[in-house]
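1. Structural data only, the sequence is not supplied:
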C-alpha cells in the first residue's frame, strides 16, 4: 500500500495509528506446470463495502450521502456494481489479477467525513483472494490521506469460485478487512471485522482447460491371490500432451521418478491420439477407457519385487515419454483385501490424515493507544495493543516482529523526538513453542530506530503467539503544550 499523508492528524490526546507491514512469508505450494496468462475481455464486480456503514452514512447530511461515478453504479439493494477494466488469468494455477473501474463517495460533512473507495482489483492465487482499492479520506484536508491500491479486504475463495469454460465466477465470497485496510479507513473498523460479501465474474478469449479426472471400477478390497481386472475411464485429458505423445495409465508406487521410468509399474497402457497397434486411443475430446490387471505383488522389468500390501500403490496417469508436463497427473490409491491374521495374532490399520498449512500472519487488537495527559518533564505510561502472530507455514523457520515510531508532533508544530518513547515487551506462546520478548528500551534511547518486540527462533516458531509491551513516553522539558500524535509501525518477517 502506498500511503501519502496530506497533513498531521488532528485532535485526540495521545492518539496513535498502528500501520502493520507484513514481511514476506514463504509457503511451499505444489502447483501444475505454469501456463501463459490469458488476457481478460469482460467481467463484473458487485460489493457493498459494509451495510452498517452505508446505513450510518445515509442518516447524515451529505448531498448526496453516497454517490457512484466513473463506471460504478448503485444497485437496488444499496450495494455497488463496478465495470470491468482489464486483467489476466492463468487457467492452470488459478492466479488472476482483475481490475475494475468505478468510484464510490461517502459524505457526512456533519461528522467531518469524506471517504472514497475507487478502482477495486480482485487478486487470486495460492487458494487466497484479496480485494485492493484506492482509498481517500478527506483528501486535501489537514487530516486527510490517500492510499493507492490498498489491500482492503481478504477474501475466502475455497468453495466459492467456479470455472465454467472461459468464465470464472466468485459468488458471495466472505470478506474481512485487513490491518492495512483498517488503517486506510482511519480505524473505523478493526482488522478481521467482516465486510459485505464480494461477487465477481470475468471471461477470457481462451477456453479454460478441463481438469483431468479418472473413474476406476474398483480400488479397495482387491484380491490378494489372483490378479484383479479393473476398468479405468478418464476425461479432461489433453491429446496433445508431451508433444502429442499422449499419456500412460499405470499401476504401482508413486516413486520420485514415476514419470520417467514406466518399467517400475506392475501394469501400464499407452494412450494416444491415432494410436499404433501397441497403443490404445485417447479421444480428441480428452476421454478414454481402458483396463488394467492389478496384482498385490509383482516383479518389475528390472527384477525387483513390489508388494502393494506393504507400500502404497496407485492407479496413475501422467504425460508419456518422460515429459515434464505434470498437468496430466492423477493418482488414485488402491488397497487389497486384508491378510487374515493368524490365530492370536495381530491386526493392523492404516491411518491417514491431511494437514492443512497456512501463512505467517500478524493481527493487532486495535489501531490506537491513548496515553494519559502528563506534565512537561514527566513520563506518561500505557500499554501497546497486543499483537497476535500465527505461524502456520509448517516450516518452523523462525520469525521476528519489530516496531519503530516516528516523531510525535502537535497541530501547533511541536515535536517530541521518537526516541523519547520506550517500551518493555512481553510475549507468550503455547503448545511447546518458544517466543522471546525483545529487550526493554527506555525513554531517550527508545523506538526512534527499529527494535524487536518479540521473536521465535527456527525450530520452535510454529503456533500462535501474543506479544505486547508496556509503553513509557518521556516528555522533555523543551516540549510545548498540546496534543501530540505519532505512528508506530510493526513489521513481521
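-> Noted; the coordinates are in hand. Just so you know, these numbers come straight off a predicted model, no measurement behind them.
2. contacts, neighbours, all on C-alpha from now
-> OK.
3. burial of residue 52, as a residue count?
-> Counted with other C-alpha atoms under 10 Å, residues neighbouring residue 52 total 12.
4. pretty sure it is in a strand, no?
-> No. Counting by DSSP: H, G, I helix; E, B strand; the rest coil, one finds residue 52 to be helix, located in no strand.
5. roughly how far apart are it and residue 196?
-> Distance of residue 52 to residue 196, given as C-alpha to C-alpha, to the nearest Å: 9 Å.
6. Likewise for residue 152?
-> Counting by C-alpha to C-alpha, the gap from residue 152 to residue 196 is 12 Å.
7. can you check residue 169 too?
-> Counting by C-alpha to C-alpha, the gap from residue 169 to residue 196 is 17 Å.
8. Assign residue 181 to helix, strand or coil.
-> helix.
9. Not counting residues beside it along the chain, what's closest to it?
-> residue 152 (4.1 Å; C-alpha to C-alpha, 6 or more residues apart in numbering).
10. now residue 229
-> Per C-alpha to C-alpha, 6+ apart, closest to residue 229 is residue 293, 4.4 Å.
11. I'd like the next helix or strand past the helix or strand in which the one you found is found.
-> For residue 293, the host element (DSSP states H and E) is strand 288-294. Moving toward the C-terminus from strand 288-294, the next helix or strand (DSSP H and E) is strand 297-299.
12. Now do the buried residues in that next one.
-> 297, 298 (16 or more other C-alpha atoms under 10 Å).
13. by contact count, what packs against that strand?
-> For strand 297-299, the elements it packs on are strand 305-307, judged by 3 or more C-alpha pairs under 8 Å, 6 or more residues apart in numbering; DSSP states H and E.
14. Included below, for side-by-side comparison, is a second structure:
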C-alpha cells in the first residue's frame, strides 16, 4: 500500500492520574471551559416583572450527561439503566430526556425566566442510584441559567435533598427569544455544581470523578407556548386552481448505488509486534462518510484464554471504532503504556465485548472466541464522525485515520490481544493506496474440505516441506507453515487414516494453531497441511499424550520430570521504605502447576493518600533486578516492562484496605495492615507480554502492587519462591526471552526488594477469600472494574454496590 502523509493530532495526554479518571466513566473532555464548576447563586428575581409573560405549556430537553447514560445503558457489568417517568420521557439511546408541562414566566426584555417542568429521572448502576431527581426547574437571569431539582437519592447521599442546583450554564446574548408566541431558550454545555460533583456523584479513590475539568454536562433547550398566544389569522381562502390529473405511469424507483462508489473489499490488519492476532473488516474501503455502513468484523489468532468447561471461562477483549493519536505507531497499546481518552493515545466510540472461549459471560457478549482465537460480529459504522465513548469532542476520521482497535477487557492488560485495522473513507487521504475493486473479495475462506485429502502414502521425506512444530499445549498444536503463506488459508489433516480437521488462516509470523480432535489417541501421529487448492505444502510427525507437560528446563537433576515433590519452608520479602512484609509458605520445591500457598502480610499501608479506596493486587511472576526498588508502578515499572506476571483474572487476587468495599468476599487488612490469604500459583513456566518466563532459572515470586490502578509504593513487595529444593537452580542474571504469543519484547525491568529469609509464618489460611482458582470470583474481580480503566497494572478502577436500592 502506498504510504500517504496524513495530518496528525498534535496533542498528547500522558498523566497517569488523569488517565485513571478519564477512563473511569467518561472522562476529561478538553472543552476549554475555565470555570471551576462551583454552584452559582440562584437568580435574584423572585417574581415576574410587568414585562413578563406567563408560560402555560412546553418542554425541556436535557440529558444530564451523555457519557453517564451511555455507560449505564450499554455495559452489562454495571447492571445499569436510565428511566424517566411521571411527565418525563426517555428511551435508551435518545439524545436527551424530555420534561413536559412547562409552567412559569419569561421576560425577554430582561432576558430572565423561571420555569418548572413535570417528570422524574432515575439513573442507576452498580446497585446504586447515581442521580434520582424530580421537580425540575430552569431559572434564567441575563447571561446565566441554572437547572434545579429535588434530589430523591444519589450515589453518595441516601436522603432527599430539595432545591439542589444540578448545573449552571452561560448563555449567549439574546438566548431567551420569542417568535410567533413560542419561547425558545438554547444553551450549550453546562457545568455540574460543586454540590453535585463533590457530594452526590461517584468518586474514584477519593477524587471527584466529575469534578473540574471533567464537570461538563449536556446542553439544554426549552420550547414553550406563551399564555394568550394564538396563531395569527391565516390567508384569505381562495378557490382551488384546476389541476391536471397526475400521470399514472410506473412509480419511479430509487437508483441503485454506483458500484464504483459503494463500499468494498476487506481491510486486513497486520499482527503487531510480538503478536499473532489481527482483525479484518469487510467492507473496509470507500465507507460512506455521511451515512451508515454495515461491516463484518473478524478476529484471527487471538489468545482465547484457558481451555475450560463451557460456561466457566472469564475475561475477553473490547473491540471498538477509534482513532490513535499516532496511527502509524504502536504507542496506543496499553501494554506499551498507552492511555485512552480524548486527546490521549487512543480515543474510541462505544466498544463491543468479545468473550474468551467457553466464557460464563457469553450471553452478554457480542461474540465469543473459539479455541483458535477466531471471533466475528457485525457493526454499523455511522460515518466518518464518531462520538467518543468518553464524551467531549467528536472523532473526525477524515482528519486522521480511524480503525477498529482491540485490547484486554475489564482493565486487564493483555498484549496478545491488542490489534488494529484501519477503515478507509473517501476524502481521508488514503485513496491512492486502496486495492482495485475487482479484488473486493480476496482470500475468502474455503467452504468445503480439500478434495482429495492427502493420502498416508503421500507423506514421504520428499514431501516433508518446511513445516515445523512451534509449540504444543494439550490439544493445541502450533505449526510453522512459513511466512510466505501469511494471510492465506490452509487445511490441516490428521494421519494415519486421514481425517480433516479445519481450515486455518496463516498468521503474520507464518504459524497456525491447530486444535487436535478431542478423541485423539495417545501415541505417534502426523499432520499434513494443504493450500486452498488442495496442494500438499508439507507434513510433520508429532507425539500426543494426555495431560502432557513440558520437561523441566532447569539444570539436570534439579527437578527430574515425574519426581514427587515435597513443598516446604517459607520465604519473606520486605519493602524497605514502608516496612511491609509478605511471607509465603510453602516456598521451596513447589509443584509445577496449581501450587496453593499461604500468604501472610504484615505492616502494609492501610490507605493511599488518605483514601481507603482499593488495596493491593496479588500476582505471581518475575521482577527485573536491574531497577532496584523502583520496579513497581510507583517507580519505573509497567506490567511487562519491569515486572512480568501470569495474566488473566483467574491468576490474580486482591487484599483490601480497611473499609474498602469494592471486592466483597476477599481478604481485608486489619488496622495494623496485617492480613492472611490463600493464593494459587498457576505454573512454574508461563508466557506473558510476549516473554517466556522459566521459574527454575529465573527468580520468580509473589508480587503485591497497588490495586485499581492506584500506585502505592508502600504495598509494592516481592517475595521469592522456588521450584527446586534449595533455590540452587536460579541464575541471578536470567531474564525473560521473547517468545510465545506475547505482545512486547523483553521489558525494561524492575526489581525486587531484598527478601529476608524468614521463619515459618505459623499462620493458617485466610478465611473468607475466594481465590483465583474460582472462576466466579475471578469474574467478580473483573466485572467490578470500570471497563475502560486505562492506567496501572490491571487497571480495575472500580465502583461497587454495597447498598442495593430496589428499582421503582
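-> Received it, and whenever you're ready, just let me know what you need. Small disclaimer: the values here were computed from a predicted structure and weren't measured.
15. List the TM-score for the superposed pair.
-> The pair, once superposed, lands on a TM-score of 0.33 when counted by TM-score structural alignment, normalised by the length of structure 1; 190 aligned residues with a C-alpha RMSD of 4.0 Å.
16. Quick one: residues in contact with the helix or strand where the residue nearest to residue 181 of structure 1 lies.
-> Counting by DSSP H and E, the element that carries residue 152 of structure 1 is strand 145-155. Strand 145-155 of structure 1 is touched from outside by 1-7, 120-121, 128-139, 173-178, 180-182, 184, 195, 198, with contacts defined as C-alpha atoms under 8 Å, 6 or more residues apart in numbering.
17. Now the buried members of the residues you listed.
-> Members of the contacts of strand 145-155 of structure 1 classed as buried by 16+ other C-alpha under 10 Å are 1, 5-6, 120-121, 129-139, 173-178, 180-182, 184, 195, 198.
18. can you tell me which residues contact the nearest residue to residue 69 of structure 2 once chain neighbours are set aside?
-> Nearest residue to residue 69 of structure 2, sequence neighbours excluded (C-alpha to C-alpha, 6+ apart): residue 82, at 6.6 Å. Shown in contact with residue 82 of structure 2 (C-alpha under 8 Å, 6+ apart): 69, 72, 73, 92, 121, 122, 123, 124.
19. Looking at these, which are in strands?
-> 121, 122, 123, 124 (DSSP state E).
20. Same list (the residues you listed) but as CSV, adding distance to residue 164 of structure 2.
-> Below are those laid out as CSV (distance: C-alpha to C-alpha, whole Å):
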residue, distance to residue 164 of structure 2
121, 14
122, 15
123, 16
124, 19
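21. Selecting buried members of those in PyMOL, what would you type?
-> To isolate the buried members of those in PyMOL, using 16+ other C-alpha under 10 Å:
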select buried, resi 121+122+123+124
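22. Mind listing what's buried along the host helix or strand of residue 166 of structure 2?
-> According to DSSP H and E, residue 166 of structure 2 maps onto strand 161-170. Buried positions in strand 161-170 of structure 2, judged by neighbour count with 16+ other C-alpha under 10 Å: 164, 165, 166, 167, 168, 169, 170.
23. and that strand, what other elements does it pack with?
-> strand 144-154, strand 191-192, helix 194-195.
24. 10 Å instead, please
-> strand 128-141, strand 144-154, strand 191-192, helix 194-195 (3 or more C-alpha pairs under 10 Å, 6 or more residues apart in numbering; DSSP states H and E).
25. For residue 279 of structure 2, which of the ones you listed is the nearest?
-> strand 128-141 (36.7 Å; C-alpha to C-alpha).
26. Next, the buried residues of the closest one.
-> So for strand 128-141 of structure 2, counting by 16+ other C-alpha under 10 Å, buried means 128-141.
27. got the angle between it and strand 144-154?
-> With axes from the mean of the first three to the mean of the last three C-alpha atoms, to 10 degrees defining the directions, strand 128-141 of structure 2 sits at 160 degrees from strand 144-154.
28. tilt between strand 128-141 of structure 2 and strand 161-170?
-> 60 degrees.
29. would you list the helices and strands packed on strand 161-170 of structure 2 in CSV and tack on distance to residue 601 of structure 2?
-> Listed next are those as CSV, based on distance: least, C-alpha to C-alpha, whole Å:
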stretch, distance to residue 601 of structure 2
strand 128-141, 33
strand 144-154, 36
strand 191-192, 42
helix 194-195, 39
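30. closest to residue 470 of structure 2 out of those?
-> Of these, nearest to residue 470 of structure 2 by C-alpha to C-alpha is strand 128-141, at 50.2 Å.
31. Now do that closest one: which elements does it pack against?
-> So strand 128-141 of structure 2, by 3+ C-alpha pairs under 10 Å, 6+ apart, packs with strand 53-62, strand 81-85, strand 97-107, strand 112-125, strand 144-154, strand 161-170.
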